[in-house]
Each structure stands twice: as structure tokens, then as C-alpha cells.
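**Student:** Sequence and computational prediction follow.
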Amino acid sequence: MDELVRWLGVQLDEDERTAREAGGAAWEELPVSGWVHTSPLPDTEWQPPGYDHHVASAPLSSDRAHIVRHDPARVLREIDAKQRIIQVHNARDSWGMCVACPRDEKGAMQVEIEDCPILRALALPYADRPGYKESWRP
């Protein structure tokens, strides 16, 4: 597996851990109070005591809307989507080449995995994290 793919997997694992520690549930705005709180989980999921709690206070409704839009539930969905994209790029054909990477008219891969524009784009939001290489920047 290539360095970019490994590094990106570590970033996604860290985001997943953080989102799960935050409860993994959706958040809702309480416009009257200026608070954002966790949404109740379905009855089928375990909830720690007092789970329905305030997670942020923001005086501006636009700030609360942004916080709600980027709740742990969305983060987990985004991680799942990114992991699926990476899985496609890790799939190899009978010659050991990435099945998703661009190819020339003869069927040869045009880029190495680390040069794949899709994987580079997936890594870009993590450019401020340790280990990111400027050579990965799209």
C-alpha cells in the first residue's frame, strides 16, 4: 500500500475515533437558548446516562447552523464515503494495477497511486496535520 493511502487511512481513523467519542449522533440547534445539543439516539442504540446534552453555545445562528451541519453523524458518513473511495483505488487488476486510476489509450496506468488526483484531493483537508507532504497537494 502506498504512503499516501496509509497516511490518509490514519487521518480517517482519527476522525472516526473523535466522532465516536463525541457520541456519533446528529446534533440539533436550540435557537431560543443559543445552544447546540445532541439529538436522541434511536432506542436500539446504547446511550450513556445523560447523553442528550449541550455540546456548544454560539450566539449567532449561522455559527450554530455550521456546528450542526458538521456533527459527528455527518463526519462518520463522510469517513465511510472516503474509505469506499480508497477501497476502489486499492482494488487491483490481474496485472496489479489500480482499477480506478486513469489509463492511456493502451490501457497503461497514467499515474502512480500517490499521483492519483482523487486520493490527493481526499488528503487535502488534512494538509495541516503532521505527515502531510506538499508533494501530495493537488
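**Tutor:** Cool, the structure landed.
**Student:** From here on, just use CA atoms for contacts and neighbour counts.
**Tutor:** Will do.
**Student:** Can you give me the distance of P72 to L8?
**Tutor:** Here P72 is placed at a distance of 19 Å from L8 (C-alpha to C-alpha, to the nearest Å).
**Student:** Same question for H37.
**Tutor:** Noted for H37: a distance of 30 Å to L8, by C-alpha to C-alpha.
**Student:** next up, a second structure to put side by side with the first:
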Amino acid sequence: MTFLKARLDRDEAVARACMGASWRVAPGGRVRVDAWPETAGDGQPEKQGFVASAENEAYVEHIVRNDPKQVLRRVVGQRRVVALYEKEQWARQRGVPGSGVLEDVLRGLASQYSDHPAYRSEWA
């Protein structure tokens, strides 16, 4: 549980550090962000920001699909599963039977971090 919570905390911190504007696919294998603020002090539109370039459009689309806002939504959803598991554990400690399914779900969520040095193979 501690491992998964720490990974989610890190995902959230990194995503928040990259926030500001929506990422989008731009021509030429580039990932752009929409300007923020929308206008400069003189009322003229700001130039669009550059995030990354990639070899092909599929790579660009993959990057955009994992923009900071999407990562934050994913973290929120996974934290909801963690909270359900903690509630189930609390109830089990008080004699209420549980299915154990949520533990399997958490193992599945943790597996996305299997390349992390703190990940344990027995969690698979």
C-alpha cells in the first residue's frame, strides 16, 4: 500500500509541475500547449508553447494522451480504489468478511510501476 501511494504521490507532483495549459498534437511531430494566459499584456494572442517533438504522429498522440490533466485524473481514480481497499481492510479487522478482490486490483495497479527499484516481484 505504501509503495503504491508513494508512486501516485510522485505521479501527481510531476503532473502538477507540468500543468498550465492543455497539450495538443501539432503538425510536424510536435506537442504544443495552448497559450496561457490567452492574451499578452498588449491584448495580442500569446504564442503557443512547445512541449516536445517526436519521430511520428503516433508518438505525439501518445504523449498528448498522457498530458498532466489526464495523469491527475488517473491518480484520482486509483486513489479511490486504494481508499476502497483501506475501508475493506478496516471492516475485515472487525470481522466483516471481504472478497479479497480489491487486493488483486491493487496488485494490478502497482504492476504499472514494476520497473521501479522498490517494486517487489511477489506483488505480481
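**Tutor:** Sure thing, it's come through. No experiment lies behind these values; they were computed from the predicted model shown.
**Student:** rewinding a little: and H37 and L8 of the first structure? Which one has more around it.
**Tutor:** Legend: neighbour count by other C-alpha atoms under 10 Å for H37 of the first structure and L8, higher for L8 (22 against 19).
**Student:** Quick check: end-to-end length of stretch 41-56 of the first structure?
**Tutor:** Stretch 41-56 of the first structure stretches 18 Å from its first residue to its last (C-alpha to C-alpha).
**Student:** nearest residue to the residue positioned nearest the centre of the second structure other than its sequence neighbours?
**Tutor:** Nearest to the geometric centre of the second structure sits V71, at 2.5 Å (C-alpha atoms, centre = their mean). If you skip the residues right next to it in sequence, V71 of the second structure has A15 as its closest partner in space, 6.4 Å away by C-alpha to C-alpha, 6 or more residues apart in numbering.
**Student:** Can you tell me what the one you found aligns to in the first structure?
**Tutor:** When the first structure is aligned by TM-score structural alignment, A15 of the second structure is paired with A19.
**Student:** What is the burial count for its match?
**Tutor:** 19.
**Student:** Next: V111 of the first structure.
**Tutor:** Neighbours of V111 of the first structure under the rule other C-alpha under 10 Å: 14.
**Student:** Right, I'll call it a day here.
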